[in-house]
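Peer 1: coordinates only, sequence not included:
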């Protein structure tokens, strides 16, 4: 499920003058040394190990290691590490902890029994306030047998801001008097007041922003050193956006990622609010995101500006303090001139009606804290809390939601927070499009790839179904993630042209009969998307027929999903080929409604939109598990969906495979057999959800428990 190749999916650039956050420790052991660490093996062993070129510190039984960091010049630090584990039982654990004095220790995180497949790295992290310049850092294993093992890697200590000290007001000197926003403010500074007043005049019109370099840029993570190579990462692209006012709502007429000539970023501007201030000014607040060109990382932010009583426009204040992006993370803030021209906007009434419909279609929400088992959802044993962008649970038609934390305070517009799909799209686009295709054209999934994709003309015997199941028999290695992490696959993601992508995707020799071996290949899903588009054009006689526009968007429209969900990443050439295996942008309401649609057997107004047999297979509604073994014995993959055997974990007498979607970096969506849905969007490489499955089962049982 780890979509590692997307780490290299975009050629992000940056510049020499970007300020990195204060990094006090960045330990990967790749130099083959453990300098600075004091260790005691006690009854176990401790030492560096090398696995496929990656070096980590291995501890067994009850070993521990401690490191003292001096001159830590930060009041608050974020501490993190990644653990793999093996043979943990009972109370055994891999533990990351810290202390200001070496006497009183604070646990940062742990990995326990159930997370010990000896391969998967689980990231744990947390914040710690300091009142001295010294910090003791410790890693240890609490085991009792020689085979109890922990491997620790990627240990970091980075300075973090204390959100309590951030201003909750936007400076009038910055807005109106030419001062630069020199420090970030709390995200709550962009929130509307509790008692919001509708402006006395209409402010529909056009907001223009010429683009600028950010005043502040703190680089928090740059896994591939993009910041050393160029000069555009902290430069915002220009935009002209038409906005329609409806009461206090301020609605952009264009939604979703907007292409431009910036080499790195595309704007997404979401509906916000505008209100009357006591000084006769109107203030507008708009959520936005920067999404990588040709990729799926999303960096979420806020912007605000004011309009004076004479129609003059203040500076635009903007900042970013969160993202769903495992390899590139930063805080960004600044201010720059803007202009707002009040004018009539064409089709304004349609824009308003569409937005009102969008809001009305959302499931009713309640705080996640209303659930009795809230403490088992997003548990720190399974996903690092500071890696979570969104967390939710759907039960009995109600969408239970968390706040949307950022490094600069809670995001004020959670309902329109933009979230990437990554490989959720393999289920939501490739999977559902295939089921829709089979419903409309029975037998279509038995069609041959070679008949519809010229670049794969030698793929004899490989069907649409084989490609959907990632069982084409075409691969270089059947070792999990080896092909996906290859240089060829990296180039597949980097290119923005269809001809190059499809040539790379088809360039695998036959290693086994089609349908026998699961090998994780995003390239297979891209081939399938290409083939389905060609099939539709043949069947309809329309040269513009398209897998997304013809098979997915009509369903999304009927469900009332947001306009951002009704777009997808495509190649940038005339082909505009849908990526199919990644590239959706979603709101949390979209996630909830898609899950509800699946739980309701893919029906809309009593009409089946998807092939019932394919959907039943994807949702593991057969007596026996459906799909090929996927990486480990406890997982299956079928029709673009994963399934995990939760039976033993929740106390079932028999195996019970629960269907799920998984996305790169830390996206999990589990479709519980009791009709409930659990999801989190994160970027700390965590994919665990056993605690949530057990909690859901205890709330509404999946099976008869063992006596």
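Peer 2: Yes, it's here. Worth saying up front: this structure is predicted, and the values here are computed from it rather than measured. Residues are numbered from 1 along each chain as shown.
Peer 1: hey, let's count contacts and neighbours off CA atoms from now on
Peer 2: Will do.
Peer 1: so what's the residue count around the residue nearest to residue 684 when sequence neighbours are not counted?
Peer 2: Using CA to CA, 6 or more residues apart in numbering and skipping residues adjacent in sequence, the residue nearest residue 684 is residue 387, 5.3 Å away. As a burial measure, the neighbour count of residue 387 was computed by other CA atoms under 10 Å and equals 27.
Peer 1: and the gap between residue 387 and residue 289?
Peer 2: The spacing between residue 387 and residue 289, counted by CA to CA, to the nearest Å, is 17 Å.
Peer 1: rewinding a little: help me confirm that the residue nearest to residue 684 comes into contact with residue 682.
Peer 2: Yes. Under the contact definition of CA atoms under 8 Å, residue 387 touches residue 682, with a separation of 5.2 Å.
Peer 1: what is the neighbour count of the closest residue to residue 429 other than its chain neighbours?
Peer 2: In space, residue 429 comes closest to residue 580 once its chain neighbours are excluded; the distance is 5.7 Å by CA to CA, 6+ apart. By other CA under 10 Å, 32 other residues sit near residue 580.
Peer 1: just to revisit the earlier point, residues contacting the residue nearest to residue 684?
Peer 2: Applying CA atoms under 8 Å, 6 or more residues apart in numbering, we find residue 387 in contact with 682, 683, 684.
Peer 1: pasting the second one now:
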């Protein structure tokens, strides 16, 4: 079976055992189904347990030549080397590490590996097969290149890993979007993993707590196709990565298309969602701290916890609440308060963005930011720097409360994500030369699944309550939800005319009345909307420009089920 890819490439239908050792030196696509168990798959002949190691390998890309082949001294064309333990149980392939990982080398990328499958097929002899989804990520950028890898194996032998990268979210530092394919020379050291029982127990526990995921056709049958036919129809298909609706406790996925068919393991794929991180991570973190420790956290000065800020006028008086709602009174743009919420994303910002250590980022933002005439707490100016400043302050706060070994991301994971039945949620951090764990950016850089985003949105819609536990302050969360009155600060932007506490507010006619709908929004056109009827609308997109099809929100918000 052969088809034609959207990129003009011949697309193959099946990987034979012999194909694993003869990858083409040029880009080639297989149908994504070749990387997953077929309908007639049989159990694997043997378990897979041990350490999988791959070396850096040049990728075959489409386009063949990248406009910029390297960034920050690293090669964009190299698939990263990695070493990860895996074990199989009941047909599932569980990685021991689901965080960003890579062995030192020349590649720009790191990899996030997610659980996959093991099975066997007729015609493979005594070989079993395994596959897993992955995302290439960078600690500097916040996008993902999503793909899948597969291999055949015996008791103590493994083939090369065949892989293909078939989708991505929007790049910022890199001018090119690209697909990739190839074979990775693999080494397999079969041996029991020391934490195998814990890995299996944790995997099974969180798998049981996953949301029900159903195809779009099920929702059409349940509600009538006319009600959902036009959902998210404004955005051009080539800019869409995935979209879905959470209705009740069920996630209905409308689309997760790629040039090689539906995105493999779509429910387990992680996406770079850029500034959605502000609401889904940083906003949740400060609200959890308010609930658990201190309702007055919003009025405290961040500089009381980040001593380095005390020497810089403007920064010294910024409160946690000012930074939380992007109203610090600092920036690089116009001193006209009606000039709009968006700050310039040019040289000064990019220098800060490119700084890799927490101290370099901190020193740059303290020394290169202007003080606006209106001061803090008056006007919104959308800046990642404020979010990073807030992250530094919250990290110092939880260390003060819980000890020097605490970390804001581990705190957030333990206190909120795990109770939400999210096992792991990776994030990018600053890069520190002394091998210390970096500080999470928290203005961008988290890598959730669609289900992770749906659960976090549902927590907000539940007014901070989950399974009978009040994780976030009910009264504060309630005022963030959809309503007839605008809240926060004017943005002078038609798409989202108001901004408040990490949420953008869309002005939408809901059942004949103007309603302000809270949205988490990320670069590229990714949006998570908390609709007035309790439905969550989700879109992952990769648009580089804010074109009309991305700016229009009507079809995305008009879900009156």
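Peer 2: Perfect, I can see it now. Worth saying up front: this structure is predicted, and the values here are computed from it rather than measured.
Peer 1: what's the TM-score for these two chains?
Peer 2: The TM-score (TM-score structural alignment, normalised by the length of structure 2) is 0.88; 527 aligned residues with a CA RMSD of 2.5 Å.
Peer 1: in structure 2, what residue corresponds to the residue nearest to residue 684 of structure 1?
Peer 2: With the correspondence set by TM-score structural alignment, residue 387 of structure 1 lines up against residue 239 in structure 2.
Peer 1: and that match, how far from residue 142 of structure 2?
Peer 2: On the measure of CA to CA, residue 239 of structure 2 and residue 142 of structure 2 end up 17 Å apart.
Peer 1: how about the nearest residue to residue 517 of structure 2, chain neighbours excluded?
Peer 2: Using CA to CA, 6+ apart, the nearest residue to residue 517 of structure 2 is residue 482, at 4.7 Å.
Peer 1: my guess is the one you found meets residue 515, correct?
Peer 2: Yes. Applying CA under 8 Å as the test, residue 482 of structure 2 and residue 515 come out as touching, 6.7 Å apart.
Peer 1: in terms of neighbours, single out the busier of those two.
Peer 2: When residue 482 of structure 2 and residue 515 are compared for neighbours, residue 482 comes out ahead with 24 against 20, by other CA under 10 Å.
Peer 1: identify each of the helices in structure 2 and give its residue range.
Peer 2: Secondary structure of structure 2 (DSSP state H): helices located at 196-208, 216-223, 225-228, 276-277, 284-292, 320-324, 347-354, 358-367, 384-402, 408-412, 450-461, 474-478, 548-551, 554-557.
Peer 1: ok, which of these comes nearest residue 505 of structure 2?
Peer 2: With CA to CA as the criterion, residue 505 of structure 2 lies closest to helix 554-557 of the helices of structure 2, at 11.6 Å.
Peer 1: gap between that closest one and the chain center?
Peer 2: 22 Å (CA atoms, centre = their mean, to the nearest Å).
Peer 1: so that helix matches what in structure 1?
Peer 2: Counting by TM-score structural alignment, helix 554-557 of structure 2 corresponds to residues 690-693.
Peer 1: in the matching stretch, what's buried?
Peer 2: Going by neighbour count (16 or more other CA atoms under 10 Å), the buried part of stretch 690-693 of structure 1 is 690, 691, 692, 693.
Peer 1: return the member of those nearest to residue 125 of structure 1.
Peer 2: Of all the buried residues of stretch 690-693 of structure 1, the one sitting nearest residue 125 of structure 1 is residue 691; the distance, using CA to CA, is 18.5 Å.
Peer 1: got the contact list for the closest one?
Peer 2: Residues near residue 691 of structure 1 by CA under 8 Å, 6+ apart: 376, 377, 379, 382.
Peer 1: hang on, the second one packs against residue 692?
Peer 2: So that's residue 377 of structure 1. Yes. With contact defined as CA under 8 Å, residue 377 of structure 1 reaches residue 692; the gap is 5.4 Å.
Peer 1: what about residue 494 of structure 1, neighbour count?
Peer 2: By other CA under 10 Å, neighbour count at residue 494 of structure 1 equals 19.
Peer 1: map it across to structure 2 for me.
Peer 2: Under the alignment (TM-score structural alignment), residue 494 of structure 1 maps onto residue 354.
Peer 1: same question, residue 557 of structure 1
Peer 2: The equivalent of residue 557 of structure 1 in structure 2 is residue 418 (alignment by TM-score structural alignment).
Peer 1: again with residue 400 of structure 1
Peer 2: When structure 2 is aligned by TM-score structural alignment, the residue opposite residue 400 of structure 1 is residue 252.
Peer 1: tally of neighbours for that match?
Peer 2: Residue 252 of structure 2 is flanked by 21 other residues according to other CA under 10 Å.
Peer 1: for it, what are its contacts?
Peer 2: When the contact criterion is CA under 8 Å, 6+ apart, the partners of residue 252 of structure 2 are 213, 214, 215, 216, 218, 219, 244, 245, 246.
Peer 1: contacts only, for the first one.
Peer 2: Counting by CA under 8 Å, 6+ apart, residue 213 of structure 2 touches 250, 251, 252, 253.
Peer 1: checking the residues you listed against structure 1: which ones persist?
Peer 2: Among these, the ones whose aligned partners also touch in structure 1 (both residues aligned by TM-score structural alignment, their matches' CA atoms under 8 Å) are 250, 251, 252, 253.
Peer 1: and stretch 408-423 of structure 2, how far apart are its ends?
Peer 2: The first and last residues of stretch 408-423 of structure 2 sit 16 Å apart, counting by CA to CA.
Peer 1: so which residues make contact with it?
Peer 2: 202, 206, 209-210, 281, 284-285, 288, 391, 394-395, 398, 424-425, 440, 452, 455-456, 459, 466, 471.
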